[in-house]
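>>> Need the 3D shape of this:
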Amino acid sequence: MTSLTELHEMSDEQLDATAKEAAETLFRLRFQSQSERLNTPSEIRKNRRLIARVKTIQTQRERAAQNA
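As a prediction, this is how the structure comes out:
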């Protein structure tokens, strides 16, 4: 799990890749949870929150670029 400071230090491309990877993982976890029992159901919540954090940082950077 990446921390918030690590996410802030990432480039825009790295953030995009992280969000895409987390979304794919979330899809697989949701599919798995419907077909069989998950070993760690908390992984779904962790991935959802990671995606939200990345999107928040991306939005903050976009707004900062617009204001500059």
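>>> When you work out contacts or count neighbours from here on, use the C-alpha atoms and nothing else.
OK.
>>> so where's the longest helix in the protein?
helix 42-67 (DSSP state H).
>>> what packs against it?
Helices and strands touching helix 42-67, by 3 or more C-alpha pairs under 8 Å, 6 or more residues apart in numbering; DSSP states H and E, are helix 4-9, helix 12-35.
>>> Please name the residues that touch the spatially most central residue of the chain.
Nearest to the mean C-alpha position of the chain, by C-alpha atoms, centre = their mean, lies residue 51 at 2.4 Å. With contact set as C-alpha atoms under 8 Å, 6 or more residues apart in numbering, residue 51 has these partners: 19, 22-23.
>>> Please generate a structure for the following sequence too, so the two can be compared:
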Amino acid sequence: MKASELRAKDVAALEKEVTDLLKAHFGLRMQKATQQLTNHSQLGKTRRDIARAKTILAQKKKEATK
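Sure thing, here's the model as predicted:
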């Protein structure tokens, strides 16, 4: 997911996005552990998406407190 798409969302939507990404990442980790994961690059992509969403969420929360 692109940063511009995430910046368009509000805080509640970003929090939901982070939880959805964490669940997806957990599912991928379980697939890797059971050797069912075929595309290992998905792990890195979801990890980066989580970090991107958390960063934008923190920025929006900081702006809200100002």
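>>> that older thread, which single one of the contacts of residue 51 of the first structure is nearest to residue 60 of the first structure?
Nearest to residue 60 of the first structure among those, counting by C-alpha to C-alpha, is residue 19 at 15.3 Å.
>>> Give me the number of neighbouring residues for the closest one.
Using other C-alpha atoms under 10 Å, residue 19 of the first structure has 20 neighbouring residues.
>>> That one and residue 65 of the first structure: what is the separation?
20 Å (C-alpha to C-alpha, to the nearest Å).
>>> Just give me the mean distance for stretch 43-59 of the second structure relative to the first structure.
On superposition with the first structure, the mean distance recorded for stretch 43-59 of the second structure (mean C-alpha distance after the TM-score superposition for the first structure) is 0.7 Å.
>>> Now do the buried residues in that stretch.
Residues of stretch 43-59 of the second structure classed as buried by neighbour count (16 or more other C-alpha atoms under 10 Å): 43, 46, 49-50, 52-54, 56-57.
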